[in-house]
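Asker: Sequence first, then the predicted structure:
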Amino acid sequence: MSYELGKYIKNFIEHIEKNRNASPNTVIAYKNDLEAAALFFGKDKFVSEMTRSDIRSFMSSLSQNGLSPKSCGRHLASLRSFFRFLICEEIVNSNPARGVITPRSSKDLPRFISENDMKNLLDGAFRDDAIGIRDKAILELFYSTGARISEIASLNIDDIDMESEELRILGKGSKERIVPIGSAAKESLSKWISSRSKMIRHFERALFVNARDGKKLSVRGMRLVISEYLARVNPSAKNPHAIRHSFATHMLDHGADLRAVQELLGHSSLATTQKYTHVSIKRIKDLYRGAHPRA
């Protein structure tokens, strides 16, 4: 990586942290994407010399290394944003990433867990201690709200209003939303809040804490917890995001309004939520073909 490119990447990261109110995960993604590009371009490449051909070569190398079209598209979007910043700073005159075609993502439907498997998961056996109570509360809250794993991990104890059965979530772009808590999740949370003090060794605002030191349970730690439980009921959908997909799919299957689901998920665009209608329609077609005598 050239010193010049490294310096401009650092300036760009500082810019999005201060002016775009970007989440920590977004900042890390931008930093990783741009540093990967900088390593590819080497020590002797100046930003003013970069061309569309250079960007295409980088994208080609990502594809050859096995990155998915979606991941390649994210790298390209990061480069476009980076060069827009450099143009605003009057460091370059044009954006070489602008005319590069974004790789087409495959239109795979979101993986989700069946309602029966979710019931088996949530009604299944948990450890008979504070850790088991915590784990059940995490899973119940995850399925009850459809929140992102980073949103659940960042919850504080005062984000819950048990009386109103509401949860305050800070989503992408620091956008706040209020979502309802189901009765099963409320019951599990009540038990966890009563047991939480057994894990805490000092003052801690985080709702979910780890058993090792009583501090906030990290996203990585929560991901490991959820993946372990998911593997018991559906090994093919052990990514924690499958619970969020399941929440949306099951809501739509039971007649929920698409815009209401959009609000609950915290999607800024209705188009993002609409992918779940394809899952529901596919399920309806499968049921139809299996039940209709002339299907």
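Answerer: Structure's in. What do you need?

Asker: alpha carbons only for contacts and neighbour counts from here, please
Answerer: Fine.

Asker: what distance separates the start and the end of stretch 167-181?
Answerer: End-to-end distance of stretch 167-181 (CA to CA, to the nearest Å): 7 Å.

Asker: now stretch 173-188
Answerer: For stretch 173-188, the end-to-end distance is 29 Å (CA to CA).

Asker: swap in stretch 87-104?
Answerer: 27 Å.

Asker: If you count neighbours, what's buried in the longest helix belonging to the chain?
Answerer: Assignment by DSSP state H gives helix 270-291 as the longest helix of the chain. Across helix 270-291, burial judged by 16 or more other CA atoms under 10 Å covers Thr273, Lys275, Tyr276, Thr277, Val279, Ser280.

Asker: before we move on, what about stretch 225-245?
Answerer: Buried-residue list, stretch 225-245, by 16+ other CA under 10 Å: 226-227, 229-230, 233-234, 237-245.

Asker: hold the first one in mind and look at this next one:
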Amino acid sequence: MEKVLEDFKQWLRLDGKSKKTIENYSLDIGQFLSWITERNINLGEISREDILNYKVEIMNSGLAVVTINKKINSLRSFNDFLIEKEINVARVIKPGKDRIKIAGGSENNIDVYSNEELEKILSAVNKEEVTLRNKLIVYLLLYTGVRVSELVNIKLTDIDLLTGELKIIGKGNKYREIPLNQKLKKVLKSYLNTERKENKYAEDSPYLILTERSPKMHRDTVNYVLRKLCKNYNFKAYPHKFRHTSFSILIAKGVDITTISALAGHNSIETTNRFYLKVNKKEKAAAVSLL
């Protein structure tokens, strides 16, 4: 399966896909290959029924609709690859049918943490057994609103503790600066002076967040850290949910949309409007309860 995944990556490169697209597609297909391996399904025998079963499973995993649809897109490309390489000539992905359609009026509903959920998460990271690195991950996600792809790519040179700013290179290589609040600065300084300094990769790695096995943390590890922190709670934690929560809190506190758009690194204010100025699910529920 590893060779198939490498061949798929090469196929994507030759097709002119960007490095980021290749990374995302490879991650999705790697998960799919693990799924069929566990079920002893041969690549040449993948059927439409297998795809539908996989779709049901990822839908039940609590992923956002947009994430599920991205995985469907990855599978469509993989299906094209299998057909072109004559590994499996069956057309098992039908994007028009397989993508989840969102009902009118529900577009761009965002999922955010409730105040109670945030309290539980912050309580969890403040426990003695939680490492400073894992606490820093949560604080960066919550107090800067960075994407998980941006988080794992933060370098030491991106941090200026003197001015209290974090430099981020986001989508489309867009550059932005994010101020660091005092809570985050305190955790960041502690991590830099202790855990990171003691890591075996500390001297050679330019990246802020290290692991015991790698000089750079992978986005999958971030998800694992969050799952572990919230394993005893009745909700799941996702990196992007912190991002939506951060900017929704700022909206609720009256911060102007232009400032939020700049902090989020959106291409335009219209994008920020579309996400954060729409009526959210809780507001809809509150409205209906008045009837």
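Answerer: Cool, the structure landed. Since the model is a prediction, treat every value here as computed from it, not as a measurement.

Asker: rewinding a little: outside of the longest helix of the first structure, which residues touch it?
Answerer: Helix 270-291 of the first structure is contacted from outside by 109-110, 245, 248-249, 252-253, 258-259, 261-262, 267, 295, using CA atoms under 8 Å, 6 or more residues apart in numbering.

Asker: for stretch 195-204 of the second structure, same thing?
Answerer: By CA under 8 Å, 6+ apart, stretch 195-204 of the second structure touches Leu132, Arg133, Leu208, Ile209, Leu210, Thr211, Glu212, Ser214, Pro215.

Asker: would you turn the residues you listed into CSV with distance to Glu2 of the second structure and secondary structure?
Answerer: Listed next are the contacts of stretch 195-204 of the second structure as CSV, based on distance: CA to CA, whole Å; DSSP: H, G, I helix; E, B strand; the rest coil:
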residue, distance to Glu2 of the second structure, secondary structure
Leu132, 34, helix
Arg133, 31, helix
Leu208, 29, coil
Ile209, 27, coil
Leu210, 25, coil
Thr211, 23, coil
Glu212, 24, coil
Ser214, 20, coil
Pro215, 22, coil
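
Asker: Now flag whichever of these is closest to Phe78 of the second structure.
Answerer: Closest approach to Phe78 of the second structure among the contacts of stretch 195-204 of the second structure (CA to CA): Ser214, at 28.6 Å.

Asker: Show me what counts as buried in stretch 81-90 of the first structure.
Answerer: Ser81, Phe82, Phe83, Arg84, Phe85, Leu86.

Asker: The second one: what's it in contact with?
Answerer: With CA under 8 Å, 6+ apart as the criterion, the residues that contact Phe82 of the first structure are Ile9, Phe12.

Asker: Run the chain-centre distance for stretch 134-152 of the second structure.
Answerer: 10 Å (CA atoms, centre = their mean, to the nearest Å).

Asker: Same check on stretch 239-246 of the first structure?
Answerer: Using CA atoms, centre = their mean, the offset of stretch 239-246 of the first structure from its chain centre is 10 Å.

Asker: for stretch 184-202 of the second structure, same thing?
Answerer: Mean-position distance between stretch 184-202 of the second structure and its chain equals 23 Å (CA atoms, centre = their mean).

Asker: do the same with stretch 236-250 of the second structure
Answerer: The answer for stretch 236-250 of the second structure is 11 Å, by CA atoms, centre = their mean.

Asker: do stretch 233-253 of the first structure as well
Answerer: Put simply, stretch 233-253 of the first structure sits 13 Å off its chain's centre (CA atoms, centre = their mean).

Asker: How about residues contacting that stretch?
Answerer: 110-115, 117-118, 120-121, 142-149, 223, 226-228, 230-231, 258, 261, 265, 276-277, 279-280.

Asker: Quickly check the contacts of helix 270-291 of the first structure for the two that are furthest apart.
Answerer: His267 and Ala295 (35.7 Å).

Asker: who has more neighbours, these two?
Answerer: His267 (15 against 9; other CA atoms under 10 Å).

Asker: Sort out for me which of the contacts of stretch 233-253 of the first structure are in helices.
Answerer: Per DSSP H, the subset of the contacts of stretch 233-253 of the first structure in helices is 115, 117-118, 120-121, 142-145, 149, 223, 226-228, 230-231, 258, 261, 265, 276-277, 279-280.

Asker: any idea where the helices of the stretch 1-150 of the second structure begin and end?
Answerer: In the stretch 1-150 of the second structure, the helices defined using DSSP state H, counting those that start in this stretch lie at 2-14, 19-38, 48-59, 65-84, 95-98, 115-125, 132-144, 148-151.

Asker: out of these, deepest packed?
Answerer: helix 132-144 (a mean of 21; mean count of other CA atoms under 10 Å).

Asker: Give me the mean deviation of it from the first structure.
Answerer: If you overlay the two and look at helix 132-144 of the second structure, the average distance to its match in the first structure is 1.3 Å (mean CA distance after the TM-score superposition for the first structure).

Asker: now that helix and helix 115-125, what's the angle there?
Answerer: Between the axes of helix 132-144 of the second structure and helix 115-125, defined by axes from the mean of the first three to the mean of the last three CA atoms, to 10 degrees, the angle is 150 degrees.

Asker: circling back: adding distance to Pro179 of the second structure, write the helices of the stretch 1-150 of the second structure out as a markdown table.
Answerer: Putting those into a markdown table (distance: least, CA to CA, whole Å) gives the following:
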| stretch | distance to Pro179 of the second structure |
| --- | --- |
| helix 2-14 | 37 |
| helix 19-38 | 26 |
| helix 48-59 | 36 |
| helix 65-84 | 29 |
| helix 95-98 | 41 |
| helix 115-125 | 20 |
| helix 132-144 | 8 |
| helix 148-151 | 15 |
